[in-house]
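> Here is a sequence with its predicted model. Questions after.
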Amino acid sequence: MPPTQTPLHPDAPAALERRVIRKVSRRITPFIIVLYFLSFLNRTNVGFAGLTMNHDIGLTQAMFGFGAGIFFVGYIVAGMPSNLALQRVGARRWIALLMLTWGLLSSATAFATGPASFYTLRFLLGLAEAGFFPGMILYLSFWFPARHRALVTAMFMTAAPLSNMIGSPISGALMNLEGVAQLHGWQWLFLVEGAPTVLLGVVALFFLTDRPEQARWLAAEERAWLSGEMQRERDARVTQGRSRVWEAFKDRRVLLLALVYAGTSTGLYAIGIWAPLIIHRFGFGYFELGLVNAVPNLFAVITMVAWARHSDRTGERRLHVAVACLAAGIGMLMAGYATHAVVLILGLSIANFGINAAKPPLWSLPTQFLSGSAAAAGIALINAMGSLIGGTLGPMVIGKLRDLSGDYSLGLYFVSATLLLSAVLSAMFGAAKKAPMREGSGSAASR
């Protein structure tokens, strides 16, 4: 539950605020964590599948990296239209449709027969998943006042390291089903891990609520307070003149945040997609590999929530992003130099902390200076531009450098450089502000 802070308006009772935020957190947060868990698992389980799939369908490391990265081409193409559609038709219907579609496509990857079918399915999966993550960031801005948002975003985003932490042993175990029902282990992996997404897509249609004013699970007084609070925040942003789609394209802070996000995305998918292959060189079996790969993600889950809680309590965002990116860059350097499994896991743990801890305060920033359609477009634009560099080019470069050099060190150094650049750019964010941005509690949004 987000920490108690001074309400935005002195006449809003603190007890009422605590009660409402507690109820909203308990209702929304666990469910969307599970949804993001499945989203991240379905896009990164290809890292485990690649242990044997690459040989079975004739993929080189560079081709595998291209296939992993082409997911983000579709992701970028559909990101902004999907987020605008969510705002128009509502999260409940749109998220349910997306989940049904990407769950089926993820399972269908089990039937890839060569590079062309693998590339096609990954591209279509990117199209289907495009609206989910930015849509959830937008959705949280409908339900949580700004002063609570970094922590709840962190709780939501624990799903990414949780997906690697819990999904890795499961994926490793599924890989051992080689030959069962005349299917490869990697085919079982895609089939089994895609099915829950389809089922929860149906559940989402009935469980999600689009806006606070529609929340019958809140008492009338609670519903009125939250609706009024969120309306006051929207009105404040509209007063700043940043509520239309084109405002997102004009604001240079959107571009700067996209570049920062690109570094964190490069790191996130380097670990999510390539870590199993990197760790495998130390001789672990599939299930043991899954357990070892879970360690850096467990460390990230614990530390990123504490980092976001501190960001919310201080109201500071910019330096929380910069320091986390710096730590991630150092961790990747350690992983690149590692000649022992313990050093590799330590480096990946530090990198995992920094990559994941940077994101909640980063995603708290755009909704402080954008609202309405501009917020929907701005969040999607940051996500799309960041994913173009980090999600598309990152896996491709790592795969190409692996084929050229024979190991993964150069690829990890490349990832480290992008994270260190993100640290520098996020430190510059304050200079890019057009006007002072302060959170609902009155603390500075960026210092």
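Structure received. Residues are numbered from 1 along each chain as shown.
> C-alpha from now on. contacts and neighbour counts both.
OK.
> For the stretch 151-300 of the chain, which segments are assigned as helices?
Applying DSSP state H, counting those that start in this stretch to the stretch 151-300 of the chain gives helices spanning 159-175, 185-207, 220-239, 245-250, 252-269, 275-280, 286-314.
> Whichever strand or helix holds Gly79 vs helix 252-269, what angle?
Following DSSP states H and E, one finds Gly79 within helix 61-89. Interaxial angle, helix 61-89 versus helix 252-269 (axes from the mean of the first three to the mean of the last three CA atoms, to 10 degrees): 130 degrees.
> Can you list the buried residues in helix 61-89?
Neighbour-count burial for helix 61-89, counted by 16 or more other CA atoms under 10 Å, picks out 61-76, 78-80, 82-87.
> for stretch 41-58, same thing?
Quick answer for stretch 41-58 (16+ other CA under 10 Å): 41-51, 53-54.
> From those, which land in strands?
Assigned to strands by DSSP state E, none of those qualify.
> Take these and write them to CSV, including distance to Val254.
CSV is the format used below for the buried residues of stretch 41-58 (distance: CA to CA, whole Å):
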residue, distance to Val254
Leu41, 28
Asn42, 28
Arg43, 25
Thr44, 27
Asn45, 30
Val46, 31
Gly47, 31
Phe48, 34
Ala49, 35
Gly50, 35
Leu51, 38
Met53, 39
Asn54, 38
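> adding another structure so you can compare the two:
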Amino acid sequence: MSKPNSTSATSATPAPLNSLLLRKLMPLLVIVYVISFLDRTNIALAKHSMSIDLGISAAAYGLGAGLFFLTYALFEIPSNLVMHKVGARFWITRIMVTWGALSVAMAFVTGETSFYVMRLLLGAAEAGLFPGVMLYLTYWFGREERARATGYFLLGVCVANIVGGPLGGALLELDGRLGFHGWQWLFVIEGLPAILLAFVVWKMLPDRPTSAPWLARDEALALERRLAAEHAAQGSAHGSHGLRSVIADRQVWLAILVYFCHQLTIYTVIFFLPGIIGKSGHFSPLMIGLLSATPWVAAAIGAATLPRLASSSSRSRRMLIGGLVVMASGMLIAAWSTPVIGLLGVCMSASMFFVVQSIIFTFPSSRLSGSALAGGLGLVNSCGLLGGFVGPTVMGIIEQTTGRAMNGLVCLAVALLIAAACSARLRHGNEQRADDKRRVMSNA
């Protein structure tokens, strides 16, 4: 029997246990991510009124939206390494308290400079949440189950954008109450839940299976042994125990390139779709919020139903390539059609947002172990998230210079097609071992 098959058998988690883990862990993690995304993206709805009240231009808004990702990327790897040392419960609680406080403080920006500073601080505070959860899931789920768990976690983005549009629109209509602008109410009311939920995370989130009160001791120990065997096999196969080996792994950089193009698209849609909708007709803030939420319904359906089909390496790669092509097609439809058809094109693209994202992270995580796994996931997310800086910044410049934000969608489509071509060369760890074995045998 080959080593990959034995490893797979060793790390297989019984279906009832896997269902229990999903039921106990994912609801809280999804709620955390919902609040996280509300607080990092609510400036999309605040854009119009902030530009009037503070004189922030489209280019300055795009830069400020993107600056979040510079400090987020800078602190990703250190944050993930700290979490690997101190545990998820403490570190995620710390992240939530600091980002919640800074989200509330966004209500008191006075111009472009303070806007830039607060976005930089918010990025530093929230750094490590997403790769930290990706690392945390490796403590509970084997490779076969991880794409499904990641897909459920990414539902938080969908829920945030479905709820965030109408909620943000309603909060903007509080304009003038108690002397606050509507955008100030938006930041305060959406920032406070992060601080409150941090105490729930501290009380309820177990660091690992053996610290979960709802798992029998023998069951928890058996799960940790299975996953330790899987991680050890991955590390021994690729020598990926330290950050130096991660940086030298071409597959990791290929995953980063694909993720970068993916994030370009997601954050451009998040930060600019409300403005595009607002310019296409005379809509109230609440109606703009409702229309902005429609693509995220499609994204939620995709995230909830499709990642579970990525049950093998070859199927994961085909789904990844197909998803990126669908995203590119949706962007082209949005760029070259009427507003109604364009919104349908964005919905088409959004249906694959988190199918693609949940699959991307299975490739580097199948090759790494130990501190390399923590640092490697941080590296992929931090470099990939630079797309969150580049996308809104370039989109703001395009909108200001051409007067038409839709022109930037064509550039996004090209980037996604490049990512699809690169995805054909991605390999899971077990595939890489099989390829290496065949290459040795053919040269013998």
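Structure's in. What do you need? Predicted, not measured: the structure shown is a model, and the values here were computed from it.
> ok so, going back, so how much does the helix holding Gly79 of the first structure differ from the second structure once superposed?
Taken against the second structure, helix 61-89 of the first structure registers an average deviation of 0.5 Å after superposition, with mean CA distance after the TM-score superposition for the first structure.
> Now do that helix: distance to the chain's middle.
Its chain's C-alpha centre and that of helix 61-89 of the first structure lie 13 Å apart, by CA atoms, centre = their mean, to the nearest Å.
> Please render the helices of the stretch 151-300 of the first structure as CSV that adds distance to Ala423 of the first structure and mean neighbour count to the earlier fields.
Formatted as CSV, the helices of the stretch 151-300 of the first structure follow (distance: least, CA to CA, whole Å; neighbours: other CA atoms under 10 Å):
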stretch, distance to Ala423 of the first structure, mean neighbour count
helix 159-175, 21, 24
helix 185-207, 35, 20
helix 220-239, 27, 17
helix 245-250, 23, 17
helix 252-269, 7, 26
helix 275-280, 22, 20
helix 286-314, 16, 22
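> With respect to Ser409 of the first structure, which of those helices lies nearest?
helix 275-280 (9.5 Å; CA to CA).
> State the distance from Leu412 of the first structure to Ile330 of the first structure.
Remark: distance between Leu412 of the first structure and Ile330 of the first structure (CA to CA, to the nearest Å) = 11 Å.
> Where in the second structure does the helix or strand following the helix holding Gly79 of the first structure align, residue-wise?
Later in the chain than helix 61-89 of the first structure, the nearest helix or strand by DSSP H and E is helix 91-108. Using TM-score structural alignment, helix 91-108 of the first structure lines up with residues 88-105 of the second structure.
> For that stretch, buried residues please.
88-105.
> coming back round to it: between Leu412 and Ile330 of the first structure, which one's more packed in?
Leu412 (25 against 21; other CA atoms under 10 Å).
> Excluding chain neighbours, give the residue nearest to that one in space.
Gly336 (5.3 Å; CA to CA, 6 or more residues apart in numbering).
> Give me the distance from the helix or strand hosting Val24 of the first structure to the chain's centre.
Val24 of the first structure belongs to helix 14-44 when assigned by DSSP H and E. A distance of 14 Å separates the centroid of the chain from that of helix 14-44 of the first structure, by CA atoms, centre = their mean.
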